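Engineer: Quick one: sequence plus predicted model below, questions after.
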Amino acid sequence: MEHGLNAIFGCVVSVGLCLLLSVVYLASLHVWNSPFSRDHPTTIKKRFVSVFFMLFVAPCFLYIGLDKNTLQKVSFLEVLGVKSKGLWQALIVPLLLTVVLFLGPISMEVSNSLGKLYAGKSRRMKMSISTDDGPVSGEGAWHANFTNLIWIRNHLVAPFSEEFTYRSCMLPLLLQCFPATTAIAVNPLLFGIGAGPVRDGPQHGSENIMFSVRLYDDFRRILGLLVVPHRSFCVDFRRPRIL
């Protein structure tokens, strides 16, 4: 009985830390209270600073909630996923899944000869890119992208920071409590807190608060169904399921 209560309490702590980390990540983006839209260069630069600091804050949540016996078997970097074992599998399989997911748009781009445009093989074609200097020719398309703050945010900064926070720092905590399949299902719910329709500007403050309250209430109900009635979901913390 005592062991079951300890397991449930451990699950609540792990999930609570993940929920708190998700809220902190979202709050770090909106702490600036910028009067500009999310696509304004000033707002983008400020949020770059926020996610940079979150790269150091997020691992602290993992370290606090991680079973210390785990660190006797593997290093903290390995828990975060920084390791050479399985590197090729981690690089190839997600790439193939991404290709399958975007197979339709990729096929359309290839059929429209945009692949040749990016490769610089068709210099007579031009692609319209939103820059201050107007349309950019094919050979300068990639250079224009890497100088475009919106493109950098959407394709580099946001994917890396979100994956690091929600995958590297949250999944080890969830795997201490749930089986892998359940952790995979719960993790997107946590990501949904940060990816919800939060609107910029003080005029939408009440809407954002109500959305957060509803989302938290729904999330609490789901966790109640997962954790409390089914103790088989909770494992012995002396035998972590990480790695």
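Structural biologist: Alright, I've got the coordinates.

Engineer: alpha carbons only for contacts and neighbour counts from here, please
Structural biologist: OK.

Engineer: In the chain, which helix is the longest?
Structural biologist: If you go by DSSP state H, the chain has its longest helix at helix 2-30.

Engineer: Next SSE downstream of it?
Structural biologist: Downstream of helix 2-30, the first helix or strand assigned by DSSP states H and E is helix 41-65.

Engineer: got the buried residues for the next helix or strand after that next one?
Structural biologist: Using DSSP H and E, the helix or strand that follows helix 41-65 towards the C-terminus is helix 76-79. For helix 76-79, a neighbour-count test (16 or more other C-alpha atoms under 10 Å) marks 76, 79 as buried.

Engineer: next up, a second structure to put side by side with the first:
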Amino acid sequence: MSPFCDMGVLEQFIEPVGFADVSASVALLTCLGLSTLFVILLNAVSRKARDHPETMVRRMIVAVVVMPVVSIIVLTLLSSRDTTDKAMPLYEWLGFRTHRLWYAILCPIVLVTVGYGSEYLHRILNREPLLDVGDLLCLHGFRNIIAAPLAEEFVFRSCMLPLLLPHWSVTICVFLAPAIFGVAHLHLAWEAYRNGERIQRLILVACAQICYTTLFGAFSAFLFLRTGHFVACYLSHAYCNMLGLPNFGEIPAHPHKSVLMVGHVVAMVLFFGLLAPLTDVSLTGTQFSSYFVP
């Protein structure tokens, strides 16, 4: 483990480094620590409602500025000079590279569009707008589509996966970091409790929140490791937040319910069928590919 005096901050970003010297327990505790700090800071900056403008602005500053800086400092302190084939500059560990950037942008857009194909069909049948770009023009939409994905993907994907990857298999990493990400969203249930929500409903909401965020986080982590690009997981997160959750509850009473049910099945089959081929390392060319070799 190299402190700042061993290697300058700039050199940490340019010289090949690795995280193999960090023990598995320290790596896991660091991820849990960053997650806990994220939640504590979000709740400490304002006691007003989550959607109050003052709360949103303060939390966005914490999420987009404070937490990324803290996370980079932590990773810089934990990284060490490495000359193996799995070493790379810190900025590349974080997912910032130009190699096949165009593909890292295209790939998540295609996959999310396919996965949401039935939702698009639903909106077409209901004669609703396919996308509401106007959300970006309000503070609430900016938080959900720009700020939240930017902060969460950087901290929970870019900064945690490099620490976990040297110690666990890709499969474990794909679900371990998202599990931490999912638990970090429990503060939303606490906020609902403070607002007078019933305990029974809170438990259901909390379980659903953890399941959804963990499953989405697994997809995002998979994209990060397969493409090696931060922009891939960020775009997938932002795109999903823009579209929202699919409206499954309306299907049973919909006049075209059979078409929609078939559409959902086809969309899921296509999504999972294309997930591995479209993110194959032969297409993405990421250096993370060395971790996929047994």
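Structural biologist: On my side now, so go ahead. Since we're looking at a predicted model, the values are computed, not measured.

Engineer: Quantify their similarity with the TM-score.
Structural biologist: Once superposed, chain against chain, the TM-score is 0.63 (TM-score structural alignment, normalised by the length of structure 1); 179 aligned residues with a C-alpha RMSD of 3.2 Å.

Engineer: quick one, longest helix in structure 2?
Structural biologist: Structure 2, longest helix under DSSP H: helix 199-227.

Engineer: helices or strands next to the next helix or strand after that helix in the packing?
Structural biologist: Scanning forward in sequence from helix 199-227 of structure 2 by DSSP H and E, the next helix or strand is helix 230-243. When contacts are defined as 3 or more C-alpha pairs under 8 Å, 6 or more residues apart in numbering; DSSP states H and E, helix 230-243 of structure 2 sits against helix 101-115, helix 148-153, helix 199-227.

Engineer: How about residues contacting the helix or strand that helix 230-243 of structure 2 is followed by?
Structural biologist: Downstream of helix 230-243 of structure 2, the next assigned helix or strand under DSSP H and E is helix 257-278. Applying C-alpha atoms under 8 Å, 6 or more residues apart in numbering, the contact partners of helix 257-278 of structure 2 are 107, 111-112, 114-119, 121-122, 251.

Engineer: got the angle between helix 257-278 of structure 2 and helix 101-115?
Structural biologist: Here the directions of helix 257-278 of structure 2 and helix 101-115 differ by 160 degrees (axes from the mean of the first three to the mean of the last three C-alpha atoms, to 10 degrees).

Engineer: Are there helices or strands packed against the helix or strand just after helix 257-278 of structure 2, and which ones?
Structural biologist: Toward the C-terminal end, the helix or strand that comes next after helix 257-278 of structure 2 (DSSP H and E) is helix 281-284. The helices and strands touching helix 281-284 of structure 2, judged by 3+ C-alpha pairs under 8 Å, 6+ apart, are helix 199-227.

Engineer: one step back: in TSV, list the helices and strands packed on helix 230-243 of structure 2 along with mean neighbour count.
Structural biologist: As requested, these are arranged in TSV below (neighbours: other C-alpha atoms under 10 Å):
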stretch	mean neighbour count
helix 101-115	19
helix 148-153	23
helix 199-227	20
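
Engineer: Turn those helices into CSV, columns for distance to Val74 of structure 2.
Structural biologist: Listed next are these as CSV, based on distance: least, C-alpha to C-alpha, whole Å:
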stretch, distance to Val74 of structure 2
helix 101-115, 26
helix 148-153, 16
helix 199-227, 20
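
Engineer: Looking at those helices, which is nearest to Lys86 of structure 2?
Structural biologist: helix 199-227 (13.2 Å; C-alpha to C-alpha).

Engineer: Give me the neighbour count for the counterpart of Phe178 of structure 1 in structure 2.
Structural biologist: Correspondence of Phe178 of structure 1 to structure 2, assessed by TM-score structural alignment: Trp168. Neighbour count of Trp168 of structure 2, defined by other C-alpha atoms under 10 Å: 14.

Engineer: any idea how far His52 of structure 2 is from Arg201 of structure 2?
Structural biologist: According to C-alpha to C-alpha, to the nearest Å, His52 of structure 2 and Arg201 of structure 2 sit 23 Å apart.

Engineer: what's the answer for Ala104 of structure 2, then?
Structural biologist: In terms of C-alpha to C-alpha, Ala104 of structure 2 sits 39 Å off from Arg201 of structure 2.

Engineer: ok, now how distant is Val114 of structure 2 from Glu152 of structure 2?
Structural biologist: Distance from Val114 of structure 2 to Glu152 of structure 2, by C-alpha to C-alpha: 23 Å.

Engineer: now Val65 of structure 2
Structural biologist: From Val65 of structure 2 over to Glu152 of structure 2 (counting by C-alpha to C-alpha), the distance is 12 Å.

Engineer: re the thing from before, what residues sit buried inside the longest helix of structure 1?
Structural biologist: Counting neighbours by 16+ other C-alpha under 10 Å, helix 2-30 of structure 1 gives 7-8, 10-15, 17-19, 21-26, 28-30 as buried.

Engineer: can I assume the match of Phe178 of structure 1 sits in a helix?
Structural biologist: No. Going by DSSP: H, G, I helix; E, B strand; the rest coil, the assignment for Trp168 of structure 2 is coil, not a helix.

Engineer: any idea how far Leu62 of structure 1 is from the residue positioned nearest the centre of structure 1?
Structural biologist: Nearest to the geometric centre of structure 1 sits Glu162, at 2.6 Å (C-alpha atoms, centre = their mean). Counting by C-alpha to C-alpha, the gap from Glu162 of structure 1 to Leu62 of structure 1 is 15 Å.

Engineer: With Met108 of structure 1 instead?
Structural biologist: 42 Å.

Engineer: Between the two, tell me which one has more neighbours.
Structural biologist: Set side by side, Met108 of structure 1 and Leu62 show more neighbours around Leu62, with 24 against 12, by other C-alpha under 10 Å.

Engineer: Who's the closest spatial neighbour of the residue mapped onto the more buried one from structure 2, skipping the chain neighbours?
Structural biologist: Matched across to structure 2, Leu62 of structure 1 falls on Leu75, judged by TM-score structural alignment. Spatially, and ignoring its direct neighbours in sequence, Leu75 of structure 2 is nearest to Cys159 (7.1 Å; C-alpha to C-alpha, 6 or more residues apart in numbering).

Engineer: What number of residues are in the vicinity of the aligned partner of Pro105 of structure 1 in structure 2?
Structural biologist: Residue correspondence to structure 2 (TM-score structural alignment): Pro105 of structure 1 is matched to Glu119. When neighbours are counted by other C-alpha under 10 Å, Glu119 of structure 2 registers 23.
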